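*Asks:* here you go, sequence then predicted model.
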Amino acid sequence: MKITEAKVIVCCPGRNFVTLKIMTDEGVYGVGDATLNGREKAVVSFLEDYLCPSLIGRDPSQIEDIWQFFYRGAYWRRGPVGMTAIAAIDTALWDIKGKVAGMPLYQLLGGRSRDKIMVYSHANGNDIDTTLAEVAKSVDKGYKAVRVQCGIPGVASTYGVSKGGKSYEPADADLPTESVWSTEKYLNHVPKLFEAVRNEFGEDLHILHDVHHRLTPIEAARLGKEVEQYHLFWLEDCVPAENQDAWKLIRQHTTTPLAVGEVFNSIHDCRELIQNQLIDYIRSTVVHAGGITQLRRIADLAALYHVRTGFHGATDLSPICMGTALHFDYWVPNFGIQEHMAHSEEMMAVFSTSYEFKDGYFTPGETPGHGVDIDEALAAQYPYKRACLPVNRLEDGTLWNW
């Protein structure tokens, strides 16, 4: 079997998705997610101009060698654009391998390690009361874990909080919008949210929260310590992770579990965090961390240090990434939880899936490969629309982490 064609499909059924389709001379094809939110066209160019031409004529079963060819063979390694492109290729090749074998992806990885996959939903509101109402909706749907975010008094807009009752989509404008952020107002208010959730829903509900890189280490330590009494499942991305030593300070002050990694592109981004046991959950994604081939190495390293997986699963990842992640979740021994933001009906019409949700848990299905496909004709009806993520400024105008 040889690869005969590799093409990139860009569509926007409510938001932009980039899909790579790899075809073979035996009629078997595989698809991979290549979406990089707000930078989609950069990955498209990298695939079309540099990587796809080198795929033609190769044996698609040689996944490891192809991965190494594109990673080691490039002098300019790593980075979000390059690793997203490699991930798309890797995912599509695993899809082909599963179809050829007549087996679902999780069986190729070694078989399932659990019966079902716990996922968490998102609940947000402009204030605590509206957030509680959204949490109740998730609980009614069967979710056992919910990420909670709410508006902050005196702050016009806050990460994770939707506008006008619509589903939250951070890439909200053709060019980046600017938000104003106050760490002080946030730190003084957000513990009240967790108190309210516990009072309303008791101790059995798993509570998660995303800080979105906005604190300094000592500020994150303060927050982690103050919310210990509410037993969060995790506190996510409390500081930027470029300085991995910064997490030592946070760890010294709190027993609140820490999660990080959705922006990581390689095992080197999280190696010290894992080896020094500074985090409890690694959130790297199939699409941004080099695909199944590298994600498996990250998970194996994490298992040695009691770190569990908690993969990113927002709607800026296509259903292809979600389906692939669920197969990985089914297999990986050190599974923790899987994020789930439901794609819209418009999005799900473009992508067919075999995964199923019931009472707070997913199963990936038994379709050979990862079980997700794209309707190219329907995708063509949704042309690309540039959409950028916002930027943040402090109240004095200083540019800050969004």
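*Replies:* Alright, I've got the coordinates. Numbering: from 1, shown residues only.

*Asks:* from now on I want contacts and neighbour counts done on CA atoms only, so please keep to that.
*Replies:* Fine.

*Asks:* tell me the secondary structure of the most centrally placed residue in the chain, please.
*Replies:* Most central in the chain under C-alpha atoms, centre = their mean is residue 312, positioned 2.3 Å from the mean C-alpha point. At residue 312, secondary structure determined by DSSP: H, G, I helix; E, B strand; the rest coil is coil.

*Asks:* what's near enough to touch it?
*Replies:* Residues touching residue 312, when contacts are defined by C-alpha atoms under 8 Å, 6 or more residues apart in numbering, comprise 262, 283, 284, 285, 338, 339.

*Asks:* now whatever helix or strand residue 81 lives in: buried residues?
*Replies:* Element membership of residue 81 [criterion: DSSP states H and E] is helix 80-101. Residues of helix 80-101 classed as buried by neighbour count (16 or more other C-alpha atoms under 10 Å): 80-99.

*Asks:* please state the offset of it from the chain centre?
*Replies:* When C-alpha coordinates are averaged (C-alpha atoms, centre = their mean, to the nearest Å), helix 80-101 and its chain have centres 16 Å apart.

*Asks:* can you name every helix or strand that that helix contacts?
*Replies:* Judged by 3 or more C-alpha pairs under 8 Å, 6 or more residues apart in numbering; DSSP states H and E, helix 80-101 is in contact with strand 17-24, strand 29-33, helix 40-46, helix 63-72, helix 105-109, helix 291-304.

*Asks:* put this beside the first:
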Amino acid sequence: MDTIARCDVIVCSPGRNFVTVKITTSDGIVGWGDATLNGRELAVASYLTEHVVPCLIGRDASRIGDTWQYLYRGAYWRRGPVTMTAIAAVDVALWDIKGKRANLPVYELLGGKARENVLVYGHAAGGDLAEMVDDVGRFLDLGFTAVRAQTGLVGVPQAYGAHAAGSTYDPADGSLPTETGWDTRAYLDQAPAYLAAVRERFGFDFDLLHDCHHRMTPNEAGRFGRSVEELKLFWMEDPTPAENQEGFRLIRQRTSTPIAVGEVLNSIWDVQTLITEQLIDYVRTSVSHAGGITHLRRIFDLAALYHVRSGSHGATDLSPVSLAAALALDITIPNFGIQEYMAHLPVTHEVFRPGYRLEGGRVWLSDAPGLGVEVDEEAAKKFPYERKYLPVARLADGTLWDW
């Protein structure tokens, strides 16, 4: 029996803060998992170090499902982003080990390829409309066939989406979160117009996506969805906070624009109603926040029964280890939809060296055993943790709003 001999938690910040789990077996096989929870990284690191790691030593490394149940059911206090991210990291590392032991890529252990590559979408942005439209063109020139378009709002300071083309949503340095502005009425007036400008310039021969980022009521989301139906969006993402899942019935009644939800949800129970009542078209739970490969596959299997496709979160707030694990599922499931893709900063690849590669708007997977990602621990030491926060948003009268 090959047992877990050691489990290390590595926290580093090569461009972004990342929490990485390294599991080493008794015969020396190493597996990697991503335990990053953006803005709450040390909470997961502490949960792992203080509570999870002691329970892993001596366990059979091959019993992935049993270990998942042990960490989930055995904790009594279940679910939530910290717990599920910690479980995910262990789960992914054990799948990496299983692939290396079998000398096969993880996707082969999951049933093999259902497609040759993975469709991804890029993030076009701009400080203003003209810059954003030009950035969409940049992605199309690179061969992308699916592009998400975001820009700021005139008269609303630092509104979500108002960042320079080519940049990422990096958390702000400093002791407190950056405070940004928000105005839903301005958004409902301006966002359909700037999305229409993209279609007017580039036409309809590519998929156009848009992130609403949880900021509308269900009624407002229905109005937004109707206003962009002629633009044929691939999806509108997170139109309203998903805690009130009843609200999605109202959105469904008012628009045929496809809905994508789930990047902040952590388990199959969080998305059960959304899927089984067909209130969404794409489920966006991520491998690192929804319990790893083992649990995310359960979510996708449930979704397949109800004509819901995958669209996993894959921004640069997760490491290349996470993306490699997501891709292993993407390429095997029958109800794959699309994968979010943001290129990591070059400095990130000093620590994380993935085998997957982007060609145009598709990602091709490595055939290396396991996940095909190498992690340079010595390089990681050069990038110590830096406390950072995602922004918060306020209305003009000071009311705190959903960022």
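*Replies:* Cool, the structure landed. Fair warning: this is a prediction, and the values are worked out from it, not measured in the lab.

*Asks:* just the TM-score for the two chains, thanks.
*Replies:* These two chains, once laid on top of each other, score a TM-score of 0.99 by TM-score structural alignment, normalised by the length of the first structure; 401 aligned residues with a C-alpha RMSD of 0.9 Å.

*Asks:* the helix holding residue 81 of the first structure vs the second structure, average distance?
*Replies:* Averaged over the aligned pairs, helix 80-101 of the first structure sits 0.2 Å from the second structure after superposition, using mean C-alpha distance after the TM-score superposition for the first structure.

*Asks:* that helix to helix 63-72, inter-axis angle?
*Replies:* Direction vectors for helix 80-101 of the first structure and helix 63-72, defined by axes from the mean of the first three to the mean of the last three C-alpha atoms, to 10 degrees, enclose an angle of 170 degrees.

*Asks:* can you name the residues of the second structure that helix 80-101 of the first structure overlays?
*Replies:* Counting by TM-score structural alignment, helix 80-101 of the first structure pairs with residues 81-102 of the second structure.

*Asks:* what about the closest residue to residue 272 of the first structure other than its chain neighbours, how many neighbours?
*Replies:* The shortest distance from residue 272 of the first structure to any residue that is not its chain neighbour, by C-alpha to C-alpha, 6 or more residues apart in numbering, is 6.8 Å, and that residue is residue 244. Residue 244 of the first structure sits with 17 neighbouring residues when counted by other C-alpha atoms under 10 Å.

*Asks:* surely residue 244 of the first structure meets residue 273?
*Replies:* Yes: using C-alpha atoms under 8 Å, residue 244 of the first structure is in contact with residue 273, at 6.2 Å.

*Asks:* helices of the second structure, start to end?
*Replies:* Defined through DSSP state H, the helices belonging to the second structure, from first to last, are 41-47, 53-56, 64-73, 81-102, 106-109, 129-141, 184-202, 218-227, 247-254, 268-276, 292-304, 320-330, 377-380.

*Asks:* average gap between the third one and the first structure?
*Replies:* The superposed helix 64-73 of the second structure is, by mean C-alpha distance after the TM-score superposition for the first structure, a mean 0.3 Å from where its aligned residues fall in the first structure.

*Asks:* determine the set of other helices and strands touching that helix.
*Replies:* If you count contacts as 3+ C-alpha pairs under 8 Å, 6+ apart, helix 64-73 of the second structure packs onto helix 81-102.

*Asks:* any idea of the angle the helix it packs on forms with strand 30-34?
*Replies:* Computed by the same axes, to 10 degrees, the angle between helix 81-102 of the second structure and strand 30-34 is 150 degrees.

*Asks:* from residue 107 of the first structure, how far out is residue 294 of the first structure?
*Replies:* Counting by C-alpha to C-alpha, to the nearest Å, the gap between residue 294 of the first structure and residue 107 of the first structure amounts to 18 Å.

*Asks:* repeat for residue 354 of the first structure
*Replies:* 15 Å.

*Asks:* before we move on, what about residue 385 of the first structure?
*Replies:* Using C-alpha to C-alpha, residue 385 of the first structure is found at 38 Å from residue 107 of the first structure.
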